[in-house]
Every structure is written in structure tokens, then in C-alpha cells.
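Participant: Got a predicted structure here, sequence first:
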Amino acid sequence: MVNNKQKDAPHAQWPEAAQTLIALMHAQGEVARLSEREQLISSLLVSVNAVLWAFNWETRQVLYVSPAYERIFGRSAGLLLADYNQWRDSIYPDDLEYAEQSLAEVLRKGAVEDREYRIIAADGQVRWLSDKCFINRQDEPGQPVIIVGIAEDITDKKHMETELQRLATTDVLTQSSNRRHFFECAHREFAEARRHGSPLAFLLLDIDDFKLINDSYGHPEGDNVLQRIAECGRGSLRRGDLFGRIGGEEFAAVFPGCAPDMAVQVAERLQQEIQRLRFNHDGQAFSITVSQGLTNLTEADESLDSLFARADAAMYEAKRQGKNRIIAA
């Protein structure tokens, strides 16, 4: 007689074998899923146009850098991982001190999200980065200080900001400061002069008979006259002087730190350069003149408005006296 236990013994092992097989199948499935996740993460990192990085603060070693590093910096990721100085050497020299100091700030703050600095890519192109970073804190004491971050290329954004700033502060026709920007800067210079007791001069300039120029030669030629006047202003004034178009045919200048006698010399130099200008419209040559009003900061002046008013009055006095002259008040 066959023992039922002995007869069923081989079959009794099936559940255990099945469980092992199922476990192996699950393990293989998990490995496959992990592989799929790794491939997905890898593809995501390749497609992200930002540099993800990890840095050991104590050993000064870059532990990880994402594929975008080579696209943005144009440099080898392998060299960076081997030598942290590859990062330092790529930073625009004027921004290196800030980049290093702001990175160190993360030790105190825990995170720094407003870092912006320039790099020089391998092709020589200067690019702007927005580089956010924070400490990956470890609960266990004695663990290394790891800083992780993400650096985005914001070069296009910076160029757009620069262009918007230029448009907001520049007279489109003459490329000089527009009225608003000129007076913003002039108020700052006035405050500085009053604070430090330093000299300051204010100049107003108006083109003589400008309406006649427009009527005789057309508005395009009048625009050309305005542009040439602006060129004379940029070429005749000193470094640090302000110059702008504040009205149709009216320009203004501020000379910080300029004593009265020097201010007269600058105004005369500008007058002479304008007198040398020559124009030609359909074979008809003509020249232009300007009237200038010049004044200097006094102890009684409490605002820029008083200087502007005196310069304006002096300029109209130059008009009354026959134009093409400088009147100092």
C-alpha cells in the first residue's frame, strides 16, 4: 500500500517552487521597471536645458553634473568631475568673487535662489546663468556637506531685459537719454553734489530755427540734424557727464564735479563742434546753430528745478540776444 504522504510529497513542493518562481518573476519585473525608470530619468536629464549638479563642499569635488553642462558650457563633464577648477575657470572674471561668495552663503542660509553670474563658454560666448542651490542636509552627524543646485541659461532673458531697459531710457531717434531717464540721473547727481559740497553745472541747448529746417528740407532731414547734435554731445562732453534729449529740438546736460570755468569750456567746445556740422539736401548745403543756457549749483539751490529754471531763462536770453551763443546765469 502506497503511503499517501509519500505519494503527495512531490506535489507538496509545488507551492514552494511556485512561490519562488513568482518571486523571481517579480524580481525580474522590478529590475525591468527599475531599468525603465533609469532610462526615463536619463532621457529626462538629457532633455532638460538646465545643469543639475551636486558638490562636496569639504573636498571641493563635483559629484554629479547633468548632460546640459556640456551643451551650455561647451566643456567636458568628465574634466569637471575630475577638477572643480574647471567651473571656476569658466566664470567671467568680474563675476568670480560674487559667484564664490554667493555659493558660500548657502552654508548660512540653507538655500540661495537669486544667484546670477556670467560664464565664458568654450566657444568664447558670454552667457548668463541663474544658479539656484541648497544644502542636502543629512540627519546623521559627521556626514559630508553636499550642495546641490540647478543652473539655467538665462542669456536670452538678460538680452531682452537689456533691450527693454535701453528702450525705456533712450530716445529712439538720437540714442541719447530720454527726458525721464535724463532727469532721474540728474536728480541723483544733484543730490550727490549737495551731499558732498561738490560743484555741478546744468546746460540747456536748443536748435535755432529748427522749424525752418523741417519746413525747408523736410522732417527726415530734421531728424538727421537731431542725430548729429546728439553725436556732438556724446563726443564733446566729458566722461561721466549726462546728456539727453528732453524735448523736440531741446537737449540738456549735467556736468558733475565741474567748476564754472570748466563748464563754460565744455559748453564752448560743444558749440564749436555743432557749428562745424555741414548738411546737404538735394544739392543744397546748410549749417545749423544752437543757443545754450548754462548755470551752476549754488548754496541756495534746494532742488534741481531751480537750476533747470535758471538754465532755461539763460537759454531764452541767448535767443533774444541773437541766437548762436552761450549765456551763463
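Facilitator: Arrived safely, thanks for sending.
Participant: only C-alpha atoms for contact and neighbour calcs from this point on.
Facilitator: Fine.
Participant: Three-state assignment for the spatially closest residue to Tyr69 that is not a sequence neighbour, please.
Facilitator: The shortest distance from Tyr69 to any non-neighbouring residue, by Cα to Cα, 6 or more residues apart in numbering, is to Val51 (5.3 Å). Secondary structure, DSSP: H, G, I helix; E, B strand; the rest coil: Val51 is strand.
Participant: Equivalent analysis for Asp89, please.
Facilitator: Going by three-state DSSP: Asp89 is helix.
Participant: State which helix of this structure is the longest.
Facilitator: helix 14-47 (DSSP state H).
Participant: For the stretch 201-329 of the chain, just list every one of the strands.
Facilitator: For the stretch 201-329 of the chain, the strands defined by DSSP state E, counting those that start in this stretch occupy 242-245, 250-256, 279-281, 284-286, 290-296, 326-328.
Participant: Out of the ones you listed, which is closest to Pro220?
Facilitator: strand 279-281 (10.2 Å; Cα to Cα).
Participant: Check which helices and strands that closest one is in contact with.
Facilitator: strand 284-286 (3 or more Cα pairs under 8 Å, 6 or more residues apart in numbering; DSSP states H and E).
Participant: got another, please set it beside the one above:
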Amino acid sequence: MVKNTPTTLACNPPPEAAQTLLALMHAQGEVARLSEREQLFSSLLDSVNAVLWAFDWESRQVLYVSPAYERIFGRPAGLLLADFNEWRDSIYPDDLDYAERSLAQVLEKGAVEDREYRIIAADGQVRWISDKCFISQQAMPDQRVIIVGMAEDITEKKQLEGELQRLATTDVLTQSSNRRHFFECAQHAFETARREQAPLAFLLLDIDDFKQINDTYGHQEGDYVLQRIADTGKAVLRRGDQFGRIGGEEFAAVFPGCTPEIAQHIAERLQREIQRLSFSHDDKVFGVTVSQGLTGITEADESLDSLFARADAAMYQAKRQGKNQIVRG
């Protein structure tokens, strides 16, 4: 019996040793589970295509930034963690004031979810960012204000919005404003002129004998004539003027802050430039002329329609008087 005692002791350790062994095994399991969770969390952060960040408002220090920062901004995360100015330096200059003001608004509102601004990535590309931010609700021992946020790259969305806006406001053939957009802009200019008692001129332009151009040279050549006249109009008009195609061969222009006398000089230049245009079809060379009707806002004008009616009447008078001229109405 005595000879069997060592074997018995080896198979049955003391209770204290068994408890220690179980505790060690449990601890090792917890460490393994924590490691798995940490790896899973890290994997999730790597896969999220948005920048998660945390910022200490008082110390102006970025406390955390997720891996997507380096993909979207193209800059090392370590530099941002070391210096908050890395974020400021990456913002498109025209948007910096807005980006900083909207960040500060979170102190009053608790959350700002409509922040959109541009950045200049490390490769020089301009990208649009949607950057939502919130005050962290987790109580801090020293009552620090911690702002957390999520920044997403919305460049493709902005490009699509811009293209849809362009299609909605642009005449497909001439790439000038279409009728609806032109009159929306003209109405806004008219209301501003009335409110500020400022001058405003309105011009209608119609291509002379355009049907004959289509019948003689074909509609493709007629389309090219329209495109060239639209390009000439956009080149001659001043910055801030509005130019658009409002009918088949009819164009219009609005000159904010411009008296009819000054607008007359612009219209005369436009007339000359159009007369200089040269077109050829099957070895035949031809040119085009336009008839223009010009008018200016008066105290009696209560709507844009009255300017349009006067310019329209003046333009048809130019047609009746022999075409290729400007008539003031």
C-alpha cells in the first residue's frame, strides 16, 4: 500500500493546486478570447471605408483615428495624432472656415450631422468629405470634452449630383443654359434689381433665316451653327451675365447691373463676332447673321414678363427692318 502512495498523489493533486490550475486555464482562455475580439475589432476597422476619430477639444489633440484615414486622406495617421494642424492643412482653403465653424457648433448642438467640405489628398486630388461629429456621452473623470466623429469620402456622390444638376440646367446641344434654368436665373436677377433699384438689361437674339440653313445644308450643319453662336455668346458676355438657348434658334441674355447703353455695346460686339463666323459644307462657304432686341428695366416693370415682351417686340422689329441689326425697345 505504501508503494502505491506516490502514484495516487500524482493523479490526485491537492485541492489548492487544482484550483490554481483551473484559474490559469480560465485566464488563458480569457486572454485568447480577448485576443480574438481584438483581432476581430481591428479587422472590422480595417474594412470600414470611413474615418472614425476622437478629438479632445480642450487640448486640441486627436486621440484616435481609424485606418481609413490613411486611405482617404493619403497621410500618415501618426502625424495627425501628433499635430491637429495636419487636419487643418488638408482642408481645401475655401472650405477651412466652414469646417472649423461647423466643428465648433457641436459644443452647442451636441451633434452636427450635415458637415460637407473638401480636402486635398496627399496625391493632390480634391475630395469631398461628409464628416459627422458628436460629443461623447461617456463621462470623463476630468470632465474633458471629447468629440467623436465619422468622415466618409462622398466624392463620387458629389460628382453625380453635379452631373445631374448640369443635365437639368444645360441645353444638351449648345451647353448653354436651357430655357427653364435661364428664366430662373433671369427672375432672380430681376427681383434683385427691383429690390436694390439697380439697372438690368435683357436681350433676345434670333438667327436670321435659320430654316434656310437647315434646308440647304442639313440639320447637322444647323446644329453646328447653333453651337458656334452659343460659344460666341459665352465668350463675349461678362462674368455674371446669363446666356441661354430658349428656343430652336433663339437665345437670350440678362445683364445684371448693366444699363441699356452699356448692354448695347456688348450686343454690338456680339453682332460683329457672329458676323465673323464662317461655315463650310460641300465646298460651299457661308456665314450667318442675327437680329437682336434689347431693353432695360424701368420703374413701371412689375415682372420679368414685361422685359421679355419688349425685347421680343424689338427683335421682331429688327427682322422687319431688314435683319442683322439691334433694335432697342
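Facilitator: Happy to help now that I have it. On a predicted model such as this, the values are computed, not experimentally measured, just so you know.
Participant: still on that earlier bit, which positions in the longest helix of the first structure come out as buried?
Facilitator: Leu45 (16 or more other Cα atoms under 10 Å).
Participant: whereabouts in the first structure does stretch 44-60 of the second structure align?
Facilitator: Stretch 44-60 of the second structure corresponds to residues 44-60 in the first structure, going by TM-score structural alignment.
Participant: ends of the matching stretch, how far apart?
Facilitator: End-to-end span of stretch 44-60 of the first structure (Cα to Cα, to the nearest Å): 27 Å.
Participant: Now tell me what touches it from outside.
Facilitator: 61-69, 84, 144-153 (Cα atoms under 8 Å, 6 or more residues apart in numbering).
Participant: and the gap between Pro220 of the first structure and Arg278 of the first structure?
Facilitator: Where Arg278 of the first structure is concerned, Pro220 of the first structure sits at a distance of 16 Å (Cα to Cα).
Participant: and what of Glu36 of the first structure?
Facilitator: 75 Å.
Participant: Check Ile246 of the first structure too.
Facilitator: 24 Å.
Participant: who's more crowded, these two?
Facilitator: Ile246 (21 against 12; other Cα atoms under 10 Å).
Participant: what does the more buried one align to in the second structure?
Facilitator: By TM-score structural alignment, Ile246 of the first structure lines up with Ile246.
Participant: Thought Ala253 was touching its match, still the case?
Facilitator: No - here Ile246 of the second structure does not reach Ala253: they are 9.8 Å apart, not a contact under Cα atoms under 8 Å.
Participant: Tell me if I'm right that Asp208 of the second structure and Gly287 touch.
Facilitator: No - using Cα under 8 Å, Asp208 of the second structure is not in contact with Gly287; the gap is 10.5 Å.
Participant: which one of those two has more residues nearby?
Facilitator: Counted by other Cα under 10 Å, Asp208 of the second structure and Gly287 do not tie: Asp208 has more neighbours, with 19 against 13.
Participant: List the residues that contact that one.
Facilitator: Val288, Thr289, Val290, Ser291, Lys319, Lys323, Asn324.
Participant: One more: Met315 of the first structure?
Facilitator: Leu204, Leu205, Asp206, Ser291, Gln292, Gly293, Leu294, Ile326, Ile327.
Participant: same thing with Tyr69 of the second structure?
Facilitator: Ala50, Val51, Arg75, Pro76, Ala77.
Participant: mind checking how far it is from Thr170 of the second structure?
Facilitator: In terms of Cα to Cα, Tyr69 of the second structure sits 37 Å off from Thr170 of the second structure.
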